[in-house]
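Colleague: got a sequence here, can you model it:
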Amino acid sequence: MPPTPPARHLSGRHYGLDWLRIGAFALLILYHATLVFVPGHWVIKWPETNPALLVPLAFLTPWRLPLLFAVSGFATRRLLMRSPSLHDFVRGRSKRLLVPLGFGLLVLLVPELWVRAKLAGDPLSLPQYWLHEYWLPDPRYGLGFPAWEHLWFVLYLWVYTMLLALLIAARGSAWVQARVEALTAERRILWLPIALLAAARLSLMFVVPEQHGLFTDWSGHVQYASFLLFGFALGGSPLLWQRIAAHWRVGAPVALLCGCVVAWVEHAYPGSNVPPHAVAAAERAAQVAMAWSMLLILLHVADRWFDRDARWRATLAEAVFPAYLIHHPVIVVTAWTILPLGLSAEAGFAVVVATTIAACTGFYLLARAIPLLRPVAGLGVLPPTPPRHRIVPAE
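Modeller: This is a model prediction of the structure:
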């Protein structure tokens, strides 16, 4: 049996989870940029698409969002541990999530939604669109307000956090952790979460549509909230880390096999082609199994080999949330702007990725430097600078 993990899992910062979050966001930029250049429906499409890129996307799709919710759950537990009270925790998380969400709806998403409207034939300029059409619930062109776009993740995270706070107020963090530990006891950590999540997803997939929306995405809620709960329990449980260390290797062949199933379905039924019910059900089950298996693998890798600090770790970790807020509109607007240039798909991809990285970097540096911008970019308030005492020389 692996040795009991050290006490650092109960307090302090887990650098490995920081690196995992940083890496997940880097993949997210590449993922969303690639969506411009593959067949299928997305906000904007390049004239020349490459179906071969659907395969690597298929290997990323099942686990990228569950990973982000699990890491967010871990961070939620650590923030709760550091908060003086549950009330302070709720207030702090609401400010940290709702202020950027509001700023995103009021400002950041406007250019992206304007591009959507322009692609649908809207003649208005960006200022005209923002003043007269963006706020309409049912506009003639494009999507109605509020169109959350990629900010649905922030909305879901806040709602899950508030529901979790209610559960903690009623039963306590230890109760939540004990339930998760019971469901993942010994080798059950390999199969029981997969079985429960797959059963829930399959029972819902033919009953309710799978679409983003706080009151429509029930299949997503079951999966994402479950991964957040697991991450929350992991933030205070050396026992869960021990189980991951003992059983993570089994996840590798499971993840590979399930990834092949998902990739085959994407290849066999590209774009808007709908697979038969049995194939669709097998794909959903494979997605769940791959998501859970990859989570165990990545958590162990982060804990075993990346739980160490480095010069740029703190800066990159702080930059992730501001960069998340802005990256999606930048990708859409950049792709739309360079479409008339007639670039090859390779050159277009390079321009989109480079511009997105530059914009994310600039937005973070600007928000970090200007105190008024820090809250809207999801950055914490700077601690007050201690007064500098003037030293008076002795007479």
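Colleague: from here on, contacts and neighbour counts on C-alpha atoms
Modeller: Noted.
Colleague: Ile44 contacts Val332, doesn't it?
Modeller: Yes. Under the contact definition of Cα atoms under 8 Å, Ile44 touches Val332, with a separation of 6.6 Å.
Colleague: look at the two and report which has more neighbours.
Modeller: In this comparison of Ile44 against Val332, neighbours counted by other Cα atoms under 10 Å, the higher total goes to Val332 at 24 against 18.
Colleague: run this one through as well so I can compare:
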Amino acid sequence: MAASDPVTGAFATKDGRRYDLDWLRAIAFGLLIFYHIGMFYVTWDWHVKSVYASAAAEPFMRIVNPWRLALLFYISGVAVRFATDKIQSGSQFAVSRLLRLGLPILAGVIVLVAPQTYFELRQDRIIEPGYFPFYLNYLRLDQIYPIITPTWNHLWYVVYLLVYILLIVPFLPWLRNLAEGRAVQTLDWIAGGPVRLLLLVPIPFIIYELWLSPQFPTTHNLVFDWANHAHRFSIFMLGYFTAKHLRYWNSVGRALPLATGIVVSVLALRMVETFQIVSADKIAPVVGGIIDVLYAWSFIVLLMALAQRYLNRASAAARYVTGAVFCFYILHQTIIIVVGYYLTQMKIGAGGEFLVLTCSTILGCIAGYEVVRRVPFLRIMLGIKTNNERSKA
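Modeller: Prediction:
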């Protein structure tokens, strides 16, 4: 049974763990997997494409697109706060994150992501069949392909997260004092009720969206991705500062009706635009940007409130997905691209292809995780925690 905990500022279970956030992290990663399956079928640029690609699924993709990654970075910030409050040495935490996140990045770039580039180049008919000759060129630093190699592709999230963690490690004592001091008063005011929570928190992100995003389109280039960094680092730090703030989490729960109303209203507006009842270009870009940010934050609050209410309890399923979800994330896109490349050539129909691709991706992730977690070297390289490590987290 969950109970309000004045020490953690959360709705903690008896063992002190936030199972609602564990579930939300798993749900966010799960949506990301389905989103990337969807990218195989829409007209937007992606690594490989189905012969059945069309704009049909794009309205559904737009429902999750504004908030799916923000939610991941937010939960990562919460997790970092809980983890760093348990350690005495910032350097020890930095080394642990370098191993936990850095090794999967290394394994991903060198081994797991390479097939994505190979099949992208094959579908574009830029290279001839033969993975070994391609792989030797893939590892070369001089670029011979129109795609940058080697690359991290979908692992950019892990790269950015590791960089953010390393950036704040030297300031952890100061950040902890700030989170327990002056930041409390500010958050008390911001989280003074559902209206403040939903309308004040998005203000910095609205500024980023209107000012930075037009100047710096998202590239996932670590050095020049300024608008993306502003959004992701800010939501990450918001997670850090709100992780143990009781009034904030109470406001999240109370904001459920209003957040639901905002989400439904914006989705209704987007539906009207989709069917061209009202043309999207009649909405001023400034207004559209504000609406998008309010929608994204409201959806995140909606999900947090629902998870807080219904998912904050221990279960075997929670333990399994908590242990498996990061490995699923590392593996899923390569499985989608490899299976999708061959599957779409069979032309078995859009519905059948989607079903086979989805089942192959899920089963492939499960099989990969079950193998990797039983091999110590592979488990370390893919950042999978042991049962003892998870119980201490």
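Colleague: tell me where structure 1 has strands.
Modeller: In structure 1, no segments count as strands under DSSP state E.
Colleague: would you map the helices across it?
Modeller: Taking DSSP state H, the helices of structure 1 run over residues 15-34, 54-82, 86-103, 109-119, 126-132, 152-171, 173-183, 188-205, 218-234, 238-268, 277-305, 313-338, 345-369.
Colleague: ranking those by burial, who's on top?
Modeller: Here the criterion is mean neighbour count by mean count of other Cα atoms under 10 Å, and of those the winner is helix 218-234, at a mean of 23.
Colleague: mind checking what Ile362 of structure 2 lines up with in structure 1?
Modeller: Matched by TM-score structural alignment, Ile362 of structure 2 corresponds to Ile357 in structure 1.
Colleague: for its match, give its distance to Arg96 of structure 1.
Modeller: Per Cα to Cα, to the nearest Å, Ile357 of structure 1 is found 23 Å from Arg96 of structure 1.
Colleague: same deal with Gln223 of structure 1?
Modeller: Between Gln223 of structure 1 and Arg96 of structure 1 the distance, using Cα to Cα, works out to 24 Å.
Colleague: same question, His32 of structure 1
Modeller: Shown here: His32 of structure 1 relative to Arg96 of structure 1, a distance of 24 Å by Cα to Cα.
Colleague: so which of the helices of structure 1 is nearest His9 of structure 1?
Modeller: helix 238-268 (6.1 Å; Cα to Cα).
Colleague: next, the angle from the closest one to helix 54-82.
Modeller: 160 degrees (axes from the mean of the first three to the mean of the last three Cα atoms, to 10 degrees).
Colleague: packing partners of helix 238-268 of structure 1?
Modeller: Identification of packing neighbours for helix 238-268 of structure 1 by 3 or more Cα pairs under 8 Å, 6 or more residues apart in numbering; DSSP states H and E yields helix 54-82, helix 188-205, helix 277-305.
Colleague: repeat that for 6 Å
Modeller: If you count contacts as 3 or more Cα pairs under 6 Å, 6 or more residues apart in numbering; DSSP states H and E, helix 238-268 of structure 1 packs onto helix 54-82, helix 277-305.
Colleague: for Leu141 of structure 2, see how far away the aligned residue in structure 2 for Phe145 of structure 1 is.
Modeller: When the two structures are superposed using TM-score structural alignment, Phe145 of structure 1 falls opposite Thr149 in structure 2. Remark: distance between Thr149 of structure 2 and Leu141 of structure 2 (Cα to Cα) = 7 Å.
Colleague: returning to that earlier point: want to throw the helices of structure 1 into CSV with distance to Gln211 of structure 1?
Modeller: Supplementary listing: the helices of structure 1 in CSV, determined by distance: least, Cα to Cα, whole Å:
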stretch, distance to Gln211 of structure 1
helix 15-34, 18
helix 54-82, 15
helix 86-103, 20
helix 109-119, 18
helix 126-132, 26
helix 152-171, 11
helix 173-183, 28
helix 188-205, 11
helix 218-234, 8
helix 238-268, 18
helix 277-305, 14
helix 313-338, 19
helix 345-369, 26
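Colleague: mind checking which of the ones you listed is nearest Pro6 of structure 1?
Modeller: The stretch from those with the least distance to Pro6 of structure 1 (Cα to Cα) is helix 238-268; that distance is 7.7 Å.
Colleague: what's the angle from that closest one to helix 188-205?
Modeller: Regarding helix 238-268 of structure 1 and helix 188-205, their directions subtend 50 degrees when assessed with the same axes, to 10 degrees.
Colleague: angle of helix 238-268 of structure 1 against helix 173-183?
Modeller: 60 degrees.
Colleague: quick one: helix 238-268 of structure 1 to chain centroid distance?
Modeller: Averaging C-alpha positions (Cα atoms, centre = their mean, to the nearest Å) puts helix 238-268 of structure 1 19 Å from its chain's average.
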